[in-house]
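> mind folding the following:
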Amino acid sequence: MIGAPQSPCVAVCALDARVGLCTGCGRTLAEIGEWGGATAERQRAILALLPERMAQLAAGLPARL
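Prediction:
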């Protein structure tokens, strides 16, 4: 069995109000709040969304939630 993934938090906690995402990790406030109680499967689902969100934030594009 695969264990729970490590949090994507990089201790750069700043919310981009335009899109509602943390500029450090790419998660929404709801995703950040649920992380500790989420199943490993849900955590992996959140992690799968982050690379595209972070690329969109870096490019100044509106992220798709």
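
> for the rest of this, base every contact and every neighbour count on C-alpha atoms.
Noted.

> residues contacting the lengthiest helix in the chain, please?
The longest helix of the chain (DSSP state H) is helix 40-59. Outside helix 40-59, the residues that touch it by Cα atoms under 8 Å, 6 or more residues apart in numbering are 3-5, 8, 23, 25-27, 31, 35, 62-64.

> distance across stretch 58-65, terminal residue to terminal residue?
This stretch, stretch 58-65, spans 15 Å end to end (Cα to Cα, to the nearest Å).

> could you also give me the structure for this next sequence, so I can compare it with the first?
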Amino acid sequence: MEVVNQFVVSPCVSVCEVDERDICVGCLRTLDEIARWGVMSHEERMHVMTELLPLREAGDVT
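Next comes the predicted model:
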């Protein structure tokens, strides 16, 4: 059985400031996502990284 690295690096870029929607202007995560990052499952982190952050960057999701 192949072991896959399930470590997802935080998208934090050390620009910790939230906008009026409570989304960090540096990493585009919500305050809840930032607070929960350490206890999120691999799947949850991948969802944030591959689905939510690109949509927020494009302005499609709050």
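
> what's the TM-score for these two chains?
Superposed pair, TM-score by TM-score structural alignment, normalised by the length of the second structure: 0.81. Supporting alignment: 58 aligned residues with a Cα RMSD of 1.4 Å.

> hang on, the earlier thing: which of the contacts of helix 40-59 of the first structure are buried, as a PyMOL select command?
Typed into PyMOL, the line below selects the buried ones among the contacts of helix 40-59 of the first structure, using 16 or more other Cα atoms under 10 Å:
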select buried, resi 8+23+25+26+27+35+63
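
> max pairwise distance over the contacts of helix 40-59 of the first structure: which two?
Gly3 and Pro62 (32.6 Å; Cα to Cα).

> picking up where we left off before, distance from the longest helix of the first structure to the middle of the chain?
Averaged C-alpha coordinates place helix 40-59 of the first structure at 5 Å from its chain's average position (Cα atoms, centre = their mean, to the nearest Å).

> could you look up the SS state of Gln6 of the second structure?
The three-state assignment at Gln6 of the second structure reads coil, by DSSP: H, G, I helix; E, B strand; the rest coil.

> that one maps to what in the first structure?
Superposed on the first structure with TM-score structural alignment, Gln6 of the second structure falls opposite Gly3.

> and what of Trp37 of the second structure?
So, by TM-score structural alignment, Trp37 of the second structure is matched to Trp35.

> contact partners for the residue nearest to Cys22 of the first structure when sequence neighbours are not counted?
Distance criterion Cα to Cα, 6 or more residues apart in numbering; nearest residue to Cys22 of the first structure, sequence neighbours excluded, is Leu15 at 4.4 Å. Taking Cα under 8 Å, 6+ apart, we find Leu15 of the first structure in contact with 21-23.
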